[in-house]
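A.B. asks: Need coordinates for the below:
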Amino acid sequence: MTPPPGWYRDPSAPHQERWWDGTAWTGHRRAPEGFGAPVPPPPEPPTVPLTTGGGTGRRQSGGDGRGKAAALTAAAAVLVAAIATGVVLLGEDEDTGTGAHALPTAATSTAPAPRTASPTSSPTAPEPSADGPAVVEDQLNGITFPLRDGWVRPRYVPEHDVMMTTDGTYDCPGDGGVCRHGLVISRTVTATAENSPKALAEQDIEAAADDAYDRDTAGGEPFGGLESHEVVGSGSVAVAGRAGYYVRWRVTTAEGPGGYVQSMVFPSTVGTESPILVRYVFDAGEDGPPLADMDRITEGIRPVGDAGTGGGVGSSIGPSR
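C.D. replies: Model (predicted):
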């Protein structure tokens, strides 16, 4: 069994934490438990005192029975804790349909060095303060998204990089399952040495359309399959004070009204780390979110702690690479 998704000590940099997606490491890193705090050491495995026959001391009568009882008691406690953790994890998998299926982030084959992590922990941002604007924070990439009317923080969504969804769900028109009319996804690009926002956005858009409207992770077709697409927009875009690039498709599906998919890439706002990819998935038709929300959300993306650095389509701060 592998450890559940969560933050663990980075085996290549013990002073920071790295996100484990349940099967392998991702490229996401952060300072432990809030910037500047020390990383707590991994928990020690439970030990069971054993009676040995070495040395000059004489083992007292009944000592062997007490050692076996202690060992059995400790083993039973570990088994109960493992079963309880499994029940919690299974309980959180309810209502996992999304209507748009994000690819898992790129990972390596290195196993994690586990530390204590709550099975309910996730990179979802905390609730904003009552007197502040409604935003969702992407702690991994150091940016915030405005939470517009009709949008909510993700609940019961299996992909950890979904930043927000439209409020409510509906029955998918194809193979069944639960769909959502809109998703905004943010992830770090780590699977390629390419760092040009234009090239990365053009490479990602087809995968974004397939994940959203073709087949889900179980091989089903929630919308009866993807039939065609049309490029309805592309070009330079300023995001959080950085020069990026976007590509937008209008897709047609076998069932349902189809939708709009956009891939947008821009340099990281934190140092010179990997580029950031933001995907938008909007259902078409009267039930889908306003298409203008793509641009409004883009204009409202900010570096964490910097409310004055914006952007948007048509903004110019220099050429994208």
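A.B. asks: going forward, measure contacts between C-alpha atoms and count neighbours the same way
C.D. replies: OK.
A.B. asks: all helices of the protein, in order?
C.D. replies: Counting by DSSP state H, the chain has helices at residues 63-91, 197-213, 292-300.
A.B. asks: Which stretch among these is buried most, on average?
C.D. replies: Of the helices of the chain, the one with the most neighbours on average (mean count of other CA atoms under 10 Å) is helix 197-213, at a mean of 21.
A.B. asks: one more to line up against the first:
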Amino acid sequence: MSMTTPPGWYPDPGAPGTERWWDGVAWTAHIRAPGGQVIGPQPVAVVVAPPARRRGPLVALAVLLVAAIVAAVAYLGRGADGPPATSTSPGAAAPVNPPSLKASSPPAPDPHTLVDQLNGITLPIPDGWEKTDDLATGLVTMATKDTYDCPGDFGYCHHGKVTTSTATMTDLKTAEAIARNDITDAANDAYDHNRGGARPYNGITSHREMRAGPVVVNGRTGYLVRWEVKTGAGPGGYVESLAFPSTVGSEAMVIARFAFDAGAAGPPLALMDTITRGIAPIGGALNGGVGSSLAPPSR
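C.D. replies: Have a look, this model is predicted:
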């Protein structure tokens, strides 16, 4: 079985960001941008014709002798392990090895972007925030990097947190209905009690609605409800449920939950709107955001 690398365009090891033609035997002078136009004449592949079926004894001996010489030269040119060295045309870059057929490694995740693959969206990660793994809920989550001792029950708390998920209330059809239905659970999960039963802020003592109304998210009309909550311990905080339709699949409703501590240590409340404006489809450009032609939200 032949191990020869087939002819084709491969990343040029001598000139990152370009591709060079491998003709099946050696590198050529033909280069191009990845997937772009060829610079210079079109390249060709070298095709080695199969040997004839019948050869006389002298011809067969000559073929074997030539093959042995070529193998010896190739071995000396590449060393014990690597592929043979090659030459290039004058003025061209000088890669020495044939291209590798191994799959390239996937790019490292962008530390400034939170990706929700299921719902087909990305969110900007603000400075001082990071993607976190919410093992209790499995939700796509980002939170402030710094933590502090919770003022109520034991544990560590974040000054800010944002999660995204697919809405599961199938009987609710509008973004407004979903956001209004979700806000109580969002507030309880953030400031009343966690899934383990602990009360990191000694529970919610009261709340008031600060804002509610339609909002454009990624070019689609959604709806937000924002509460201010007071807690038994600590300064309390602000909670928002934002519902909007996804642009992928069945266009199911997406819920983004925001929980920001009040007080000087908490994130600025305007950051909720900044993150909302930055929501975009995976691999796509922004398509709308807070502050469209919609009427101002109430309260």
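A.B. asks: Format the helices of the first structure as TSV; extra columns: distance to residue 229 of the first structure.
C.D. replies: Below are the helices of the first structure laid out as TSV (distance: least, CA to CA, whole Å):
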stretch	distance to residue 229 of the first structure
helix 63-91	37
helix 197-213	9
helix 292-300	18
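A.B. asks: nearest to residue 259 of the first structure, of these?
C.D. replies: Among the helices of the first structure, the nearest to residue 259 of the first structure by CA to CA is helix 197-213 (8.1 Å).
A.B. asks: Pull up the aligned stretch in the second structure for the closest one.
C.D. replies: In the comparison with the second structure, helix 197-213 of the first structure aligns to the range 175-191 (TM-score structural alignment).
A.B. asks: what's the answer for stretch 251-262 of the first structure, then?
C.D. replies: Taking TM-score structural alignment as the measure, the second structure aligns residues 229-240 with stretch 251-262 of the first structure.
A.B. asks: Start and end of the matching stretch, how far apart?
C.D. replies: From its first residue to its last, stretch 229-240 of the second structure covers 11 Å (CA to CA, to the nearest Å).
A.B. asks: Not counting its own residues, what contacts that stretch?
C.D. replies: Applying CA atoms under 8 Å, 6 or more residues apart in numbering, the contact partners of stretch 229-240 of the second structure are 151-152, 183, 186-187, 190-192, 201-208, 224-228, 257-263, 269.
A.B. asks: quick one on the thing from earlier: nearest to residue 149 of the first structure, of the helices of the first structure?
C.D. replies: Closest to residue 149 of the first structure of these, according to CA to CA: helix 292-300, at 9.7 Å.
A.B. asks: distance from the closest one to the second structure after superposition?
C.D. replies: Overlaying the second structure shows helix 292-300 of the first structure at a mean distance of 0.3 Å from the equivalent residues (mean CA distance after the TM-score superposition for the first structure).
A.B. asks: which residue numbers in the second structure go with that helix?
C.D. replies: Under TM-score structural alignment, the match for helix 292-300 of the first structure in the second structure covers residues 270-278.
A.B. asks: what does stretch 27-38 of the first structure give?
C.D. replies: Across the second structure, nothing matches stretch 27-38 of the first structure (TM-score structural alignment).
A.B. asks: same question, stretch 170-179 of the first structure
C.D. replies: Counting by TM-score structural alignment, stretch 170-179 of the first structure sits on residues 148-157 of the second structure.
A.B. asks: Just the buried residues of the matching stretch, please?
C.D. replies: When burial is assessed from 16 or more other CA atoms under 10 Å, stretch 148-157 of the second structure yields the following buried residues: 150-153, 157.
A.B. asks: so the longest helix anywhere in the second structure aligns onto which residues of the first structure?
C.D. replies: Ranked by residue count, the top helix of the second structure under DSSP H comes out as helix 57-78. On the first structure, no counterpart of helix 57-78 of the second structure exists by TM-score structural alignment.
A.B. asks: Residues touching the match of stretch 170-179 of the first structure, excluding its own?
C.D. replies: Residues from elsewhere that reach stretch 148-157 of the second structure (CA under 8 Å, 6+ apart): 147, 158, 198-202, 232-234.
A.B. asks: how many other residues sit next to residue 159 of the first structure?
C.D. replies: A count of nearby residues for residue 159 of the first structure, using other CA atoms under 10 Å, gives 17.
A.B. asks: That one and residue 165 of the first structure, how far apart?
C.D. replies: Noted for residue 159 of the first structure: a distance of 12 Å to residue 165 of the first structure, by CA to CA.
A.B. asks: now swap in residue 217 of the first structure and tell me
C.D. replies: From residue 217 of the first structure to residue 165 of the first structure the distance is 19 Å (CA to CA).
A.B. asks: buried set for the longest strand anywhere in the first structure?
C.D. replies: Longest strand of the first structure, by residue count under DSSP state E: strand 226-239. Residues of strand 226-239 of the first structure classed as buried under the neighbour-count rule (16+ other CA under 10 Å) are 226, 229, 234, 236-239.
A.B. asks: residues touching residue 195 of the second structure, list them.
C.D. replies: 136, 189.
A.B. asks: need the strands for the stretch 51-200 of the first structure, in chain order.
C.D. replies: 135-138, 143-146, 151-152, 162-166, 170-171, 178-179, 182-188 (DSSP state E, counting those that start in this stretch).
A.B. asks: average distance between the last one and the second structure?
C.D. replies: Superposed on the second structure, strand 182-188 of the first structure shows a mean distance to its aligned partners of 0.5 Å (mean CA distance after the TM-score superposition for the first structure).
A.B. asks: cool, the third one as well?
C.D. replies: The superposed strand 151-152 of the first structure is, by mean CA distance after the TM-score superposition for the first structure, a mean 1.0 Å from where its aligned residues fall in the second structure.
A.B. asks: Equivalent analysis for the fourth one, please.
C.D. replies: Strand 162-166 of the first structure: mean distance to aligned residues in the second structure after superposition is 1.6 Å, counting by mean CA distance after the TM-score superposition for the first structure.
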